[in-house]
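Peer 1: Below are the sequence and a predicted model; questions follow.
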Amino acid sequence: MAELLRHETIGGALLLVAAVIAVAWANTPWRQAYSHLQHLHVGPSAIGLHLSLGHWASDGLLAVFFFVVGLELKHEFLRGELRDRRKAVVPVVAAATGVAVPAIFYAVVQGFGVGALRGWAIPTATDIAFALAVLAVIGTHLPSALRSFLLTLAVVDDLIAITIIAFFYTGSINVWSLLAAVVPLAAFGLLMRRGVHSPWVLIPLALLTWVLVLNSGIHATIAGVLLGLSVPVQDDRAHRLEHRMRPLSAGVCVPVFAFFSAGVAVTGFGDAVRDPVTLGIVAGLVLGKAVGVLGGTYAVARFTRARLDDDLAWWDVVGLSLLAGIGFTVSLLIGELAFGDGSVRDQHVKIGVLLGSLVSALLAAVVLRARSRTYRALHEREIRDDDGDGVPDCYLTRAEETRR
């Protein structure tokens, strides 16, 4: 079971199935049962952990996923394909432009009206879990550099989105709680560097870091990223830890998160599609993300010393820029903060996010499936040996191919 869950295709499929079940349940006559389950509060209130199940999934279980992402991202930057700074800067810049351009698209659709403009940040966030899941399912033969690009872009995108929430959508930040989180975080990283492996020591430090970040008012998933980045990669410890944690993340944490976050009730669809807020979100996710990511990538690769990875073609970046339009969890959170949970406009936000994410995923699937078939054909040509001489046919000269 654990080995199966380490295959990204399996984990991605589980996430998508959980999301489909949630959407289907939320649009049946039994939708109230789903809503009650989603808003059921459990946990000790004395330390600020009396949270709904939906909150536990998005801030708690998803933090485990972000921990694994942090491990993988650090490995890519220090020992993987992104250790070349000229390559690493490209997805970082693409993430920044991929945040700015959708906000502009949204504002243009609103006509810069004051009231609806509160939702300007809704289409700026890429949902890393859903985007990676779709890529894993549809892109089985795509180069690994494309996943590294998406991983970096989505993490930077999420960090920018969390910063936006902290500055524009949070009433107050508990600075003392945030500063206190540095202590267990530093202790966790120090012990990992000293070779301490005991879960009885490391897990309490990780949990304390997460609790303090959660109570600071900042999205708690950032604790997962920081903990992952604090693990040393020089002795392959990060790789071993990622190997152990991935089945838990892919088999439990991410599907449960998808189940509790994807249950959007599509009611009042007619009114929603006439609301500029809905239209702005769809335009931002589908068009803004594509233009922002692709444009930022082209600009930094064309006008600076940074360069696109040698294994990637521009059509790959087109597909990835469309895939970046899958915005779910953070987008829905910003919508609630902007217009109020349960309000009419909040309902329109949910429809807009669901519709924009679906269209982006379908367009990305068309492009990336075609690219996957191209890479598969190239791979088969590289290993093909019709004459059985032990030399791949791709090394034959044109004259040899003609004679044969």
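Peer 2: Cool, got the structure.

Peer 1: From now on I want contacts and neighbour counts done on CA atoms only, so please keep to that.
Peer 2: OK.

Peer 1: Go ahead and report the secondary structure state at residue 86.
Peer 2: Judged by DSSP: H, G, I helix; E, B strand; the rest coil, the three-state class of residue 86 is helix.

Peer 1: another one to put next to it:
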Amino acid sequence: MSTPPARRALLARGSWSETTRIAEVLRRETVGGALLLVATVAALVWANLDGASYAALRDTVVGPEALHLDLSLGTWAADGLLAVFFFVVGLELKREFVAGDLRDPRRAALPILAAVGGMVAPALVFVAVNLGTGGDALRGWAIPTATDIAFALAVLAVVGRHLPTALRTFLLTLAVVDDLLAVTVIAVFYTSDLSWWPLLGALVPIGLFALLVQRRIWSWWLLVPLAVAAWVLVHESGVHATVAGVLLGFTVPVVRSRAAGGPEAGPGLAEHLEHLVRPLSAGFAVPVFAFFASGVTIGGAAGLRDSLADPVALGIVAGLVLGKTVGVLGTTYAVSRFTRADLDPDLRWLDVLGVSVLAGIGFTVSLLIGELAFGQGSARDDHVKVAVLTGSLVAGLLAGLLLRSRDRAYRRIEEADRVDLDADGIPDAYQRDS
């Protein structure tokens, strides 16, 4: 009589190297989240004190007209600076699946499926709320599908410092995959006029960029002009220019070559570039975009009620708060229910619920999709901003309460692991798991 195969553990403890890397990412994203919050508050205060001067700054046009790059500052932030953010997303995603714990398909499957579920459910909630509304309301179906990495990880770092690293890795990977899917949605569903020749032409600088980085040539005076050329051509094609950032990130090698000593010799080029570019992304690119994207004149309590009375706004709030929770938690439970996998014994489903609610913080990419769906500066775009801010705030507060209550329960486990150290400084629990 054969013994049935053992059941896998969902969200099991990862490797020690992954644990330390995720802790470092959380520290950096906490700073980025704080800057993002400051930029958002500054934009809201300015827009409500002197909306005309704020709009004048946002709509100031700069850039060469001959290259069709005479864009407003708001557009430069959305198309240009966010390309830097998505370059980091591409690097992060590739590193996770090539050299991280998620190179194991069994570990990678859950956050990928959860990201898909976390996009489908909010879209369905939004459509259900706006079905029969008429007009262009359904163009906003993708707005509540994105999770903001900086804000979500910042909240997790503040309220969940003792939560298991597996939860943090799950949220980080889910958010990164979520952003990749969002870029795909933008390219497919929010590209109206497509010019094939510039798009095909973009393959040339992207190919040269890939050739250089694959040969470990990373001189900035070679790579930056190629990246800019790729961005310009993708922008000219009609596809949102942030797609160029993701494609360039995917070309960068993660593992060191044998000539450079192989993986044992240290981090590869992708990790080096991530360390260089992430501060620019988190410390400048994303906060500046948030400043130009989140400034909306609310008009007091009455204005807030009017904005949230719009079915589009209601669909966004419901999608972020309810849809994300149902999508992420429901997909995770379905994987556990219909495969040979159980939740890791060290975790509780309440932990997964907290992370699922936290995934409802949709800010950067949600605001971007809102502008693409309804047009920057339109009345409905203002309603979108109010809804994204409201839904993200509600999701963040609910998740904070849930995860804070669980954080205390894990503090004792973390302290036990710290005591259980060898001379090598690595907790024995990680060595037993390896």
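Peer 2: Received the coordinates, thanks. Because the structure is a prediction, the values reported are computed rather than measured.

Peer 1: Please state their TM-score.
Peer 2: With the length set by TM-score structural alignment, normalised by the length of the first structure, the two chains reach a TM-score of 0.86; 387 aligned residues with a C-alpha RMSD of 3.0 Å.

Peer 1: what about the strands in the first structure?
Peer 2: 41-42, 51-52 (DSSP state E).

Peer 1: Can you say which of those is nearest to residue 6 of the first structure?
Peer 2: Residue 6 of the first structure lies closest to strand 51-52 among these, at 29.0 Å (C-alpha to C-alpha).

Peer 1: so that closest one corresponds to what in the second structure?
Peer 2: Taken onto the second structure by TM-score structural alignment, strand 51-52 of the first structure occupies residues 71-72 there.

Peer 1: cool, and stretch 243-251 of the first structure?
Peer 2: So stretch 243-251 of the first structure is aligned with residues 275-283, judged by TM-score structural alignment.

Peer 1: got the contact list for that stretch?
Peer 2: The contact list for stretch 275-283 of the second structure (C-alpha atoms under 8 Å, 6 or more residues apart in numbering) reads 28-29, 31-33, 35, 81-82, 84-85, 88, 150.

Peer 1: Stretch 21-34 of the second structure now?
Peer 2: So stretch 21-34 of the second structure is in contact with 150-151, 153-155, 157-158, 165, 168-169, 279, 282-283, 287, going by C-alpha under 8 Å, 6+ apart.

Peer 1: mind redoing it with 10 Å?
Peer 2: Contact partners of stretch 21-34 of the second structure, identified using C-alpha atoms under 10 Å, 6 or more residues apart in numbering, comprise 15-16, 18, 20, 35-40, 100, 148-158, 161, 165-166, 168-169, 172, 275, 278-284, 286-287.

Peer 1: Residue in the second structure paired with residue 153 of the first structure?
Peer 2: Residue pairing (TM-score structural alignment): residue 153 of the first structure is matched to residue 174 of the second structure.

Peer 1: Surely that match is in contact with residue 102?
Peer 2: No. With contact defined as C-alpha atoms under 10 Å, residue 174 of the second structure and residue 102 do not form a contacting pair (11.4 Å).

Peer 1: Can you report how many residues lie near the aligned residue in the first structure for residue 351 of the second structure?
Peer 2: Applying TM-score structural alignment, one finds that residue 351 of the second structure aligns to residue 316 in the first structure. Neighbourhood size, residue 316 of the first structure [other C-alpha atoms under 10 Å]: 19.

Peer 1: gap between residue 316 of the first structure and residue 144 of the first structure?
Peer 2: For residue 316 of the first structure, the distance to residue 144 of the first structure equals 11 Å [C-alpha to C-alpha, to the nearest Å].

Peer 1: hmm, back to that, tell me which of the strands of the first structure sits most buried.
Peer 2: Scoring the strands of the first structure by mean neighbour count under mean count of other C-alpha atoms under 10 Å gives strand 51-52 as the most buried, with a mean of 18.
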